[in-house]
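[1] sequence below, structure please.
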Amino acid sequence: MTSAAAGRGGAMVVAGEAGIGKSALIDAVVAELDGFEVLRAAGTEFEQDLPYATLHQLCAPVLDHRTGLPVVQRRALEAVFGLGAQTSPDPLTFGLAVLGLLHEVARKRPVCCVVDDAQWVDDASRRALVFVARRVAAERIAVVFAARDVGSVSGLAGLPRLPLAGLGDEDARALLGAATQAGLDAEVVDRILAEARGNPLALLEFAHRTEPFGVPGPRRCRASVVDTLEEQFVHRYERLPDATRLLVVLAAAEPVGDLGLLRRAAELLGLDAAGFTLAENAGLLVLGPWLRFRHPLVRSAVYASATPGMRRRVHSALAEATDPETDLDRRAWHRAHAAVDADESVAAELERSADRARLRGGVAAAAAFMERAGQLTPAGDRQAGRLLVAAQLRLQAGAPDTARALVARAERRSMDEPERAGARLLRARIDYQLSHSPQATAALVDAIAESAPDQARDTYLEAFASFMYNDNKPGGLKDLGVRIRERTPRRESALPADLLLDALLDQTMLPVGQAVPAMRDAVAAYRTAPSASEPWPMNLLCQVVIDLRDDEAMDEITDRQVDVARSQGALALLPQALRYQAIARVAAGRFDEAAAALGEARAVDEAAGTAPLLGPELILTGFRGDLDRYRELRGSMGREGRPFETAGEHYARAVLNNGLGDYEAALDAALAAQRRHRAGSYAIWSVYPELVEAAVRAGRGEEAVAALEHLEALARAHPLPWIVAEWLQAKALLGRGADCDTLYRQAIGHFARTRVRVLHARARLTYGEWLRRENRRAEARDELRAAYDMLSRIGARAFAERAARELRATGEQPRRHGENPLGRLTAQERLIAGKVAAGATSKEVGVMLFLSPRTIDTHLRNVYRKLGISSRRQLREMSL
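    The predicted model follows:
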């Protein structure tokens, strides 16, 4: 808290079993705070399935500060809190909006956020709170979670942790003595200490239980401290008058503690709300602006001990007392808990709540609403349909086993033929998600063709992407293509997505020369179609255009993919779009821009908690010739990376070792890629020129024959300058005599017509090397000098050093290039500096990188210090 007040915020998880003193410790610290804005919330079992329920508690008092946020963030907050249009904010945008809201509050005073019972916080709130907790290092914000089992709460395990253990024997005896007005028998004390095991709440409860009722301490056969405490609370609850007991159950069923709502519900039940005071005197409740239970165990123990009839009565009263204009979803949830038999009106209300939850991004909550709606639907037309929707939502929420059980329940209901077909398709999707096996893939393709032909194209593209990125079975991608082609004849349609599917099928199944026409048509269709704005299929298109070596289209399409992902807020797709853009920048020799794109992709991945795809970063590292960084990245991939990573790693390793002069290692990598390609798995086509160079330099030219045939077929089918240049260069490397000179010159001429500067520079290097071996030293110097200068400026250090060695062998010392001051910056500092130099404000950079403006300013101060400058104007004047 002291650090947060000084602008060095942080987060902590106070962890320990129920009753160990987590809340008491936090309360004691909060009571000592001076000048803090304290925001509190607690997770509850009842609201685990209600999206953003915990954040409603936490942020409601400070929502007025949203006016200072960027429009996108303000709208995200307003959508979630029911203050604006019902839209579905991206989870990352919403997390940044919560961070921005707290940042605005912290401009006036430090902020302390306390989240109790984090194990019961709903998923949507938890994701946003963990997002915030990881980004407050430069803020006047402290975030404190209290949780029983940290390991079971996603996201909390990586935060600093303060574990609370039981009291030692001496302290436990002191607490027990202070809690009892009269001395206890020594044997009773020993039994209490043994049973409580240092748990402070247990000690206090046992002390109180012993005195008024004359019970000689708790029995030894208790299953756990929690069970014992719950028994104690239930015993105290059962001694209350019947009316008061019903009031306590009412409070247990209302998780927020809204006294106004509780009083209205009590009146509907014919109860006097003054009875809450009796429950407070019994040590069960704490009354204040909001009603709180003395401990969360009290709530759970009371609710569990109530009869089903009592629970239905209180939920019915709470539903009637809840304002339908402001809290429709809680009202629907209470009505669902009050229902005994099927009730179409309640089921329909739950279905509407599910729709709202989906709009707010709460898929798990939507599934819970829809599942209960299915249970309450009268037997007949709609029951199976609602259960199938619930199953689909459970699958989307990452619960395939639950989804499968719901499909089975739906299949036992009355279903029409479209519903039966939908159930078969859903089963196939579930099986595919669980195994990705060839059998599951075949079943999914068949189910799509039979059940949902209108959805087939998009689902096939989705399956293609999944296999390309995730399936390591040799030939799995080709097997998938064969299965899809059997079900999907080539179409005459000119729709870009149809042409893309044809391109992917041909690229997977046909020889390269036969695959190129469909690939070319797909690229042309996306470049000319004004409606080609769906972001996710363009990820697949990016790979097609990169393999086609159409440098102009590659820049256009990869840039458009990033722009579309940004403009549509498709943040789940933005990282891969940025990675394809980085590959295009690498080919253009714009390594710093590639690094910036990869840095931003990593920032989005870290914000989302997803594992980054390392292939493109490996490719950049290979071209830079950074062996240490390559080894670091390769080590983080694990023994067997995902297919897309493996393809990138093969290509990167071939490039890296060709630069370092380890041609055997380069050839091994390129041949591994070739074997994958022949087996029907994905490989980056650009690996074939690397294979030719490595084979020739290693004295194993016979290994390059198939690669040369691939390049020739590609060049004849699609004679673009880049493709033709690679083919001519490969022929020159494998050739002999005077023809080689002509081939090298033609290759360099074709490269000069492209944007691929790094390959142009490498072509001049290989030509210079050939000239030196032909004893044409003067001509060799010209080519090697040009190659060295180009490669040095680009940052291809290993290839530049190779050119320098060759240049020295001609008798010329290469000119040294000065140190780039930007090399002093960390990767994140360089990324931020580049965006600020381009004119972005701290707030805009924060939105892009999911950091607060204050954090951006902290990084900028470090940039200024390292570069010896003091203003944004000076930063813009530097070559970034």
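[2] alpha carbons only for contacts and neighbour counts from here, please
    Noted.
[3] which ones are touching the closest residue to Ser305 other than its chain neighbours?
    Nearest residue to Ser305, sequence neighbours excluded (Cα to Cα, 6 or more residues apart in numbering): Val234, at 7.1 Å. Applying Cα atoms under 8 Å, 6 or more residues apart in numbering to Val234 gives the contacts Val298, Ala301, Val302, Ser305.
[4] dump the residue contacts of the most centrally placed residue in the chain.
    Taking Cα atoms, centre = their mean, the centroid of the chain lies closest to Ala608, which sits 2.9 Å from it. Contact analysis of Ala608 by Cα under 8 Å, 6+ apart lists Leu92.
[5] do the same with the one 10 residues further on
    With Cα under 8 Å, 6+ apart as the criterion, the residues that contact Leu618 are Tyr630, Leu633, Arg634, Gly648, Glu649, Ala652.
[6] I'd like the structure of this one too, to check against the first:
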Amino acid sequence: MTGDAASGPAWRSDPVGREAELADLHRMSGIGGGTAPAATAAAAAAASDPVTDSDHAFVLVRGGHGSGKSALVRTLLGEARAEGRTVLAAWAERAAGRDRFAVLRQLHAAARPDAAARPDSAVQPPADGHPAELAALLATPGTRPLLCIEDLQWADGASLRALRRLMRRADADGRTPAVIATLGPGEAVDEEALGALLPLFHEQLDLLPLSPDAIRALLAAAGRRAPDGPLVHACLEATGGNRFLLLSLLAALDADRTGEEAVTNAVRGLALELAPTAASLLRSSGPHAEPLARTLAVLGTPQPVELVADVTGVPLPAAEDTAHVLERAGLLRRCGRGVRLAATLLSNAVEQSVPPSRRKELHALAARFLLDRAAPPDQVAHHVVHAAPGLPFAAEVLRRAAVEATDAGTPDRAARLLRSALREPLTERQRSAVLSLLGEAELESSVPTAIEGLRRSLRLSNGPGERTSAARRLAGALFAVDRYLDALDVLERTSTAIRPVDPAYALRLEIDFLFVSLVEVSSAARTHPRLMALAMSEAGEASVVRPLAALLSLRGAMVGEDPAEVVRLARLALGNGMAPADDESVVYHCAVLALGAAGRPDLAHEYADAAVAEARARGAVFQYSHAISTRGNANARMGRIPDCRADAEAALEALQEVGVPLGASHTVFAVATLVEALTRQGLVDEAQSLLDRSGMDGHLQPYWINDYPLIARGWLRTAQDRPEDALADFLDCGARTGARNMPGPGFYPWRSEAALVHARLGRADEALRLAEEEVELARTWAVPEMQGVALRALGLVTGGPRGRELLDEAVGILKQSPARFRYAQALADRGLVGIRCGRVTEGRADLKEAASIAHACGAFGLAEAALRELRALGDRPRTRTFQGVGALTPTERRVAALAADGMTNRQIAGHLFVGLRTVEIHLTHVYAKLGIKGRRELVDALA
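    Model (predicted):
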């Protein structure tokens, strides 16, 4: 796996598995790709024909260890020679990287093999930086030269600079040769010289891991007839698509075995054989690569870099740098917040060098790390079961994890954990308690998965109440793993079956069914008629009143029904709060969002704030994160941007502390809320970084939860001056809400936002159509915030005196609403349009007031934009800078305030659902920004 040449049965010099990439290389270089003529004929043709652009292609092939780049390039060189080209090849080596002109010396030897044997053949470069003999050869008509350098990252700087000068001569004299080079992982010998050379390669070929189709073709070529999906998947999982590992695996596969069994046996046999190669690779990747890789190989599942650094004793910055190097080399992959080795075969090979006693020690250290950071018991238990018995906390951790496994519907997992607990030193009382739990778990230990167990529970349930409860649990489990259609099927069939016996329970199931149907476009369209026909008069029993009112309040906000009725229904639904103990359901969270859409974000904030306090008291992390992100959304509507940001950050911190990665469904709403807040504050780079880290910058699945990220991303794209991308997001949001029959602008005013971008792009007719449509809908909806937003858009699109009149109306409506950010927007826009209409004095006053309100809202992007316009008018407004308390982030202010109130660090951590270390880091930043030495000075500094 070192480079692409390795000993053993897997070594292949042909580009097997890289046929598609070879075709790309033919196209990029203009070499090969068909039946090559005889060399002499090609040489004659080259001598008589004018040189073409393809003769001077500059192509860079990038790939990690074992990706197949050497085999590709060598195949191309063979085809070039067959076409009569003069091929000069060199292979940079790390050991020779400090030897000036080491690469050019190889090219010189290839150009003049007779000179290579002479003692005086040392390269003496002339002033232009490359050997005279080489320059003369390149100037010879008809030679059609091709230079090839492998592993550019290890080439000496002098050779790289000479090659750069040579490539830059193309436009000057037309005699520059074609250049094919490869670039692999590893720290460059001369970063500056390499960085200056790389932009000259107009074509780049990145060798990604082999695709399932390529693996299937290789299996077929190796004699595996019609390789099935499981075999292909097993090969991909074992090798990570690495060509070298795959070829090694194929050579070792037992022809008499098929499927995953064959792969498992081959991996087991190859691990010891490949162990020395893996160790050599890791040693070449830096001093910390081997201990980090060994730890990851032993611990198995993806692990945070912080954990790996702690367990190995490597400083965290060094561990992060090493992980980056290994990732670039194709040896490591990131999975959410964790990292793991890129392939099972590689992991097994690395693990071979770890003694059994050290493996147990690593698991014990990992368990202690997670326990100290209040990780969920199941995460700690994963390592406890592999550690040596006797850890003082082992028995309790295993017991708690087993109880959680039983509650999650995985009694087989609970039984395994309890059996491990029995191997610990226990008192008689402890052993009796563990044996009792084990007996309960083993009653259903034959059930292979939680979902199948819940299906069985539903089949065996008796009576409408039991069946309703079982169906809702099963639907919730299916919903959690994105199996929405299966969840709908369970709810619909069970509701239909029990309706003749108990209509109230059937309606409770139907409420969940209709709510879940909104998640996915096709099911939303199918159930829309029933959703619209539903009425409170159908709630025959009190137990159905609140969930039905919650669903109907959501429906009203979606389609634009009477906002006063939406508020009434939401308040009825929330009589027992956002997370009632007698009927937990996400539909109540949506009732709070409906309040915001109906123009009562103040009420939404009140309910969400109560839910935050309740969740904090109960220690319920997921309830807390949902409640505080919902409160953040209410803060956003009211223009409390710093508070919105603080709430969203708190939600994400709490979720990440329990191992929920960015991008998981639980984090989507909080991420979108935080993107909105950061964009309003003018922190577009931070907002973009958050999108990148959460995996939400590309295509988003057409689920309802992703509609909010779309419009928030559209706002960010607008702030980034990317109008086409912003328009695509706004229109996509509109298409999705339309498919769900959500014409109301209460949740997502996508028409207004799209109209503004259309106008910016000069598409006046489409801008006017969308803006007028939104105004009509908003006037019908009669919520001040939405009317003001729609009128602002129409005023800007219309422009002129009429546009200012519309903006004047928007300002008057928004002034009376809680939406302070939207009010500041409309003021600023009225000021600009007024100035263009000659009303400079009034426009200047509007801009000053808009800047003041925007600053008060924490919308620093809007405030700065208004100040720029005032400066353009000749004003000299003071720029507001932040020092001291103003320099603190919202989360830092919250931590500082709690510390000033007398809370200990541990109490703050529990209050905010974060780790103790997180609190310590925040306070360190607070002290530095406030210029104080410690907690005793906080009260005065915050005053």
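[7] care to give me the TM-score?
    For this chain pair, the superposition-based TM-score is 0.51 by TM-score structural alignment, normalised by the length of structure 1; 534 aligned residues with a Cα RMSD of 4.9 Å.
[8] sorry, back to before: quick check: ChimeraX command selecting the buried ones in the contacts of Val234 of structure 1.
    The following ChimeraX line selects those of the contacts of Val234 of structure 1 that are buried, judged by 16 or more other Cα atoms under 10 Å:
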select :298,301,302,305
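[9] now the contacts of Val234 of structure 1 as CSV including distance to Asp479 of structure 1 and secondary structure?
    Output for these, formatted as CSV (distance: Cα to Cα, whole Å; DSSP: H, G, I helix; E, B strand; the rest coil):
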residue, distance to Asp479 of structure 1, secondary structure
Val298, 58, helix
Ala301, 56, helix
Val302, 58, helix
Ser305, 57, helix
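[10] spatially, which two of the contacts of Val234 of structure 1 are the most separated?
    Greatest spatial distance among the contacts of Val234 of structure 1 (Cα to Cα): Val298 and Ser305, at 10.6 Å.
[11] before we move on, the earlier item: how about the host helix or strand of the residue nearest to Ser305 of structure 1, aligned to which bit of structure 2?
    Using DSSP states H and E, Val234 of structure 1 sits within helix 225-238. Aligned by TM-score structural alignment, helix 225-238 of structure 1 corresponds to no residues of structure 2.
[12] secondary structure class of the spatially closest residue to Phe467 of structure 1 that is not a sequence neighbour, three-state.
    Among residues not flanking Phe467 of structure 1 along the chain, Leu477 sits closest, at 6.0 Å (Cα to Cα, 6+ apart). When classified by DSSP: H, G, I helix; E, B strand; the rest coil, Leu477 of structure 1 comes out as helix.
[13] how about the contacts made by the equivalent of Leu574 of structure 1 over in structure 2?
    Under the alignment (TM-score structural alignment), Leu574 of structure 1 maps onto Tyr624 of structure 2. By Cα under 8 Å, 6+ apart, the contact list for Tyr624 of structure 2 reads Ala611, Val612, Ala615, Arg616, Ala651.
[14] distance to Glu492 of structure 1 for the contacts of Val234 of structure 1 - can I get that in TSV?
    What follows is these, written out as TSV (distance: Cα to Cα, whole Å):
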residue	distance to Glu492 of structure 1
Val298	68
Ala301	66
Val302	67
Ser305	67
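[15] quick one, strands of structure 2?
    Applying DSSP state E to structure 2 gives strands spanning 58-62, 86-91, 145-150, 178-183, 203-206, 303-304, 332-335, 338-341.
[16] as TSV, those with mean neighbour count and distance to Lys933 of structure 2 would be great.
    Putting these into TSV (neighbours: other Cα atoms under 10 Å; distance: least, Cα to Cα, whole Å) gives the following:
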stretch	mean neighbour count	distance to Lys933 of structure 2
strand 58-62	23	50
strand 86-91	21	57
strand 145-150	23	55
strand 178-183	23	50
strand 203-206	16	51
strand 303-304	18	32
strand 332-335	18	38
strand 338-341	22	35
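[17] could those strands be laid out in CSV, adding distance to Phe730 of structure 2?
    Shown next, in CSV, are the strands of structure 2 (distance: least, Cα to Cα, whole Å):
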stretch, distance to Phe730 of structure 2
strand 58-62, 37
strand 86-91, 51
strand 145-150, 47
strand 178-183, 40
strand 203-206, 33
strand 303-304, 35
strand 332-335, 30
strand 338-341, 33
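[18] I'd like to know which of these is closest to Gln701 of structure 2.
    Gln701 of structure 2 lies closest to strand 332-335 among those, at 19.1 Å (Cα to Cα).
[19] residue in structure 1 matching Ser868 of structure 2?
    To be clear, residue 868 of structure 2 is Arg; Ser isn't right here. Checking TM-score structural alignment: Arg868 of structure 2 goes with Arg805.
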